[in-house]
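Q: give me the fold of what follows.
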Amino acid sequence: MDQAPGLALFDFDGTLTDREMFPDFLRTATPRARVALGTVLFAPLLLGYRLGWVSAHFLRERLVSYCLRGLDEQVYARSGERFAREALSPVLRPRALERLRWHQQRGDTVVVVSGALDVYLAHWCRAQQVDCLCSRLEVMDGRLSGRYAGAQCAGEEKARRVRAHYDLARYGEIYAYGDTHEDLALLQLARHRYYRGEPVD
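A: From the prediction side, this is the model:
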């Protein structure tokens, strides 16, 4: 009897890459006139984040609103495509990418489940021939509203989206890979869990 296919769930930032890429993308996509002022305005929030007083979820919402509100949809799309093409390959972790390839060779369904924005992550996932569940921004009348379209794909939302898109009961083995507390709900879906590259119970 053939073995049931496996499911491999990968976080992106910090798991497949060696750092979080969201700030790098914002720096490339934000209109120049906003960058210098934003550095000053967000200094207290960034300090609060580093001290654990401000959540990553809250900080991302505020950054998106300030940096990208009103940006033309087509300009945003071009920024994302260019970022995926030029910025992601150099920061990929070789061991993590090898693991992703191992799952593909086994015939597993591979899914990147990330709070990263679809405008660049979806391009990368298509090139790697893997599925993608991630965050999207709202567009109104051809411009970004400065809000997320639905919930950020982080924390419990990661697990909710996986359950909504995949029938977990049909997979023989489920693997999950993450690196922060925002990945813990995702890891709980799996029998084989890896945190910062190491297996965990």
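
Q: every contact and neighbour count from this point should use C-alpha atoms.
A: OK.

Q: could you look up the SS state of Arg34?
A: When classified by DSSP: H, G, I helix; E, B strand; the rest coil, Arg34 comes out as helix.

Q: this one next, for a side-by-side:
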Amino acid sequence: MTLALFDFDGTLTSKDSLGEFLKYSVSREKYIINMLKFTPYFILWQLKLMRNDIAKQKLFKLFYDEIDEEVFKELATKFSLKKIDTIIRKERLEILKNHQANGDRVVIVSASVQCWIQPWCDKNNIELLSTQLEFKNKKFTGRFLTKNCHGIEKENRIRELLHVEDYETVYAYGDSSGDTQMLALADKAILY
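A: Model (predicted):
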């Protein structure tokens, strides 16, 4: 049996789904204000003085702290089903669909948030490993429930779900250094 692992943002999409979701989910004014507030964290992250996951949690806290879980998930589902197809790279989706047609197990492994990728994956019969947000008492806490599914965490999550060694052939598709460990698991690694 064959396994095909796909990164999402930049690999299957032409734009970052996080950026697109932020713009979709709030007013233009709130988007600009929150991005300005996020600038110091972005600079620290770019200078490698702040980890990726911490910067990302700061961003989510700025945008969605205390948002009602139902409201957020409904917004994420609408975005997923209305907008993701508009940023999907058709030629790369075709590669994924060919794997499915061949009976291969296909899994998307993404640092983006499950809430807005899962409905699209469900629609396309694709398994998903991704970052999950923490909700308590029906409100977003500003934190992640899981580790940010990036870099070594991609490998960890894949190994938790699958026995990679059980597959005759493993393909992995990625586009950035955040995919390095996932690509290293593959017999056939494709870096875009």
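
Q: care to give me the TM-score?
A: With the length set by TM-score structural alignment, normalised by the length of the second structure, the two chains reach a TM-score of 0.92; 192 aligned residues with a C-alpha RMSD of 1.9 Å.

Q: my guess is Asp104 of the second structure meets Ala4, correct?
A: Yes: the pair Asp104 of the second structure / Ala4 is scored as a contact, 6.8 Å apart, by C-alpha atoms under 8 Å.

Q: more neighbours: which of the two?
A: Ala4 (22 against 19; other C-alpha atoms under 10 Å).

Q: quick one: contacts for the alignment partner in the first structure of the more buried one?
A: Counting by TM-score structural alignment, Ala4 of the second structure lines up with Ala8 in the first structure. The contact partners of Ala8 of the first structure, taken as C-alpha atoms under 8 Å, 6 or more residues apart in numbering, are 103, 108-111, 174-177.

Q: would you list those in JSON lines and tack on distance to Arg32 of the first structure and secondary structure?
A: Below are the contacts of Ala8 of the first structure laid out as JSON lines (distance: C-alpha to C-alpha, whole Å; DSSP: H, G, I helix; E, B strand; the rest coil):
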{"residue": "His103", "distance to Arg32 of the first structure": "41", "secondary structure": "helix"}
{"residue": "Asp108", "distance to Arg32 of the first structure": "43", "secondary structure": "coil"}
{"residue": "Thr109", "distance to Arg32 of the first structure": "40", "secondary structure": "strand"}
{"residue": "Val110", "distance to Arg32 of the first structure": "37", "secondary structure": "strand"}
{"residue": "Val111", "distance to Arg32 of the first structure": "34", "secondary structure": "strand"}
{"residue": "Ile174", "distance to Arg32 of the first structure": "44", "secondary structure": "strand"}
{"residue": "Tyr175", "distance to Arg32 of the first structure": "41", "secondary structure": "strand"}
{"residue": "Ala176", "distance to Arg32 of the first structure": "38", "secondary structure": "strand"}
{"residue": "Tyr177", "distance to Arg32 of the first structure": "36", "secondary structure": "strand"}
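
Q: from these, which is closest to Ser135 of the first structure?
A: Distance to Ser135 of the first structure across these (C-alpha to C-alpha) is lowest for Val111, with 14.0 Å.

Q: translate that closest one into the numbering of the second structure.
A: Aligned by TM-score structural alignment, Val111 of the first structure pairs with Val107 of the second structure.

Q: and that match, how many residues sit next to it?
A: Val107 of the second structure: 20 surrounding residues under other C-alpha under 10 Å.

Q: again with Gly103 of the second structure
A: 12.

Q: which residues touch it?
A: By C-alpha under 8 Å, 6+ apart, the residues touching Gly103 of the second structure are Thr2.

Q: re the thing from before, relative to Leu46 of the first structure, which of the contacts of Ala8 of the first structure is nearest.
A: Of all the contacts of Ala8 of the first structure, Leu46 of the first structure sits closest to Tyr177, with 26.6 Å by C-alpha to C-alpha.

Q: now do the strands in the first structure.
A: Counting by DSSP state E, the first structure has strands at residues 7-10, 109-117, 131-135, 137-140, 143-148, 174-178, 192-195, 198-200.

Q: out of the contacts of Ala8 of the first structure, which is most surrounded?
A: Counting neighbours by other C-alpha under 10 Å, the top entry in the contacts of Ala8 of the first structure is Tyr177, with 28 neighbours.

Q: if I look at it, how far off is Gly155 of the first structure?
A: Tyr177 of the first structure sits 13 Å away from Gly155 of the first structure, taking C-alpha to C-alpha, to the nearest Å as the criterion.
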